[in-house]
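Chemist: Structural data only, the sequence is not supplied:
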């Protein structure tokens, strides 16, 4: 299991389209992936879970990945949250 703290840099935070993109990116990986904000942990492959965190620009979150491709997943998701760029 790997995890990394990230500051959400997306202009609109994780709402609507960026949240959908984040979920689609999470679903590319076999690993179990969670997003943690404060005391709340949600499945990063669930759009409703991601939206329920109400992450705005500047929010502090933690990405947690556990599985065969955890390193790749963690890297791709943190890059997206910090830059809104998709891997590859």
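Modeler: Arrived safely. Keep in mind the model is a prediction, meaning the values are calculated, not measured.
Chemist: all contacts plus neighbour counts: C-alpha atoms, from now on.
Modeler: Will do.
Chemist: Run a quick neighbour tally on residue 80.
Modeler: By the criterion of other CA atoms under 10 Å, residue 80 has 20 neighbours.
Chemist: Which secondary structure state is assigned to it?
Modeler: Per DSSP: H, G, I helix; E, B strand; the rest coil, the local secondary structure of residue 80 is helix.
Chemist: Check residue 68 too.
Modeler: With three-state DSSP as the basis, residue 68 sits in coil.
Chemist: wait, isn't residue 41 in contact with residue 34?
Modeler: Yes. Under the contact definition of CA atoms under 8 Å, residue 41 touches residue 34, with a separation of 6.5 Å.
Chemist: Tell me if I'm right that residue 66 and residue 1 touch.
Modeler: Yes. If you go by CA under 8 Å, residue 66 and residue 1 touch, sitting 4.3 Å apart.
Chemist: higher neighbour count, residue 41 and residue 34?
Modeler: With neighbours defined as other CA under 10 Å, residue 41 and residue 34 compare such that residue 34 has more, 20 against 17.
Chemist: Below is an additional structure, to be compared with the one above:
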């Protein structure tokens, strides 16, 4: 199991446009990727490819989230997804 932490960079948090960008990218990988707020149990993590799960996560600007995935290439997938979360998509 691979795990990465990321700090939400978008000024409005992980809502609307940033969540859609992230969910689309997560869905392109063949891995089951989960996301949870830092400090929450791993068994409460949500599907990172689901925009509804992402929006219900309620992650705000500056919050730290934990991404987890398993399998060949999962570490590379998580690195890419961290880059997306740590980009302010509201500034583009």
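Modeler: Structure's in. What do you need? No experiment lies behind these values; they were computed from the predicted model shown.
Chemist: okay, residue 66 and residue 1 of structure 1: which has more neighbours?
Modeler: residue 66 (17 against 12).
Chemist: quick one: what's aligned to the more buried one in structure 2?
Modeler: Alignment note (TM-score structural alignment): residue 66 of structure 1 maps to residue 70 of structure 2.
Chemist: surely that match meets residue 32?
Modeler: Yes. Residue 70 of structure 2 is within contact range of residue 32, at 7.2 Å (criterion: CA under 8 Å).
Chemist: From residue 63 of structure 1, how far out is the closest residue to residue 85 of structure 1 other than its chain neighbours?
Modeler: In space, residue 85 of structure 1 comes closest to residue 79 once its chain neighbours are excluded; the distance is 6.6 Å by CA to CA, 6 or more residues apart in numbering. Remark: distance between residue 79 of structure 1 and residue 63 of structure 1 (CA to CA, to the nearest Å) = 11 Å.
Chemist: What segments of structure 2 are helices?
Modeler: 16-27, 51-57, 74-85 (DSSP state H).
Chemist: The first one vs structure 1, average distance?
Modeler: Pointing back at helix 16-27 of structure 2 there. Aligned to structure 1 and superposed, helix 16-27 of structure 2 gives a mean residue distance of 0.5 Å (mean CA distance after the TM-score superposition for structure 1).
Chemist: Give me the contact list for that helix.
Modeler: 10, 33, 48-51, 54-55, 77, 81, 84-85, 89-90 (CA atoms under 8 Å, 6 or more residues apart in numbering).
Chemist: tell me which residues in it are buried?
Modeler: 18-23, 25-26 (16 or more other CA atoms under 10 Å).
Chemist: repeat for the shortest one
Modeler: By neighbour count on 16+ other CA under 10 Å, the buried set for helix 51-57 of structure 2 is 51-55, 57.
Chemist: Would you format these as TSV with distance to residue 63 of structure 2 included?
Modeler: Listed next are these as TSV, based on distance: CA to CA, whole Å:
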residue	distance to residue 63 of structure 2
51	18
52	18
53	16
54	13
55	14
57	11
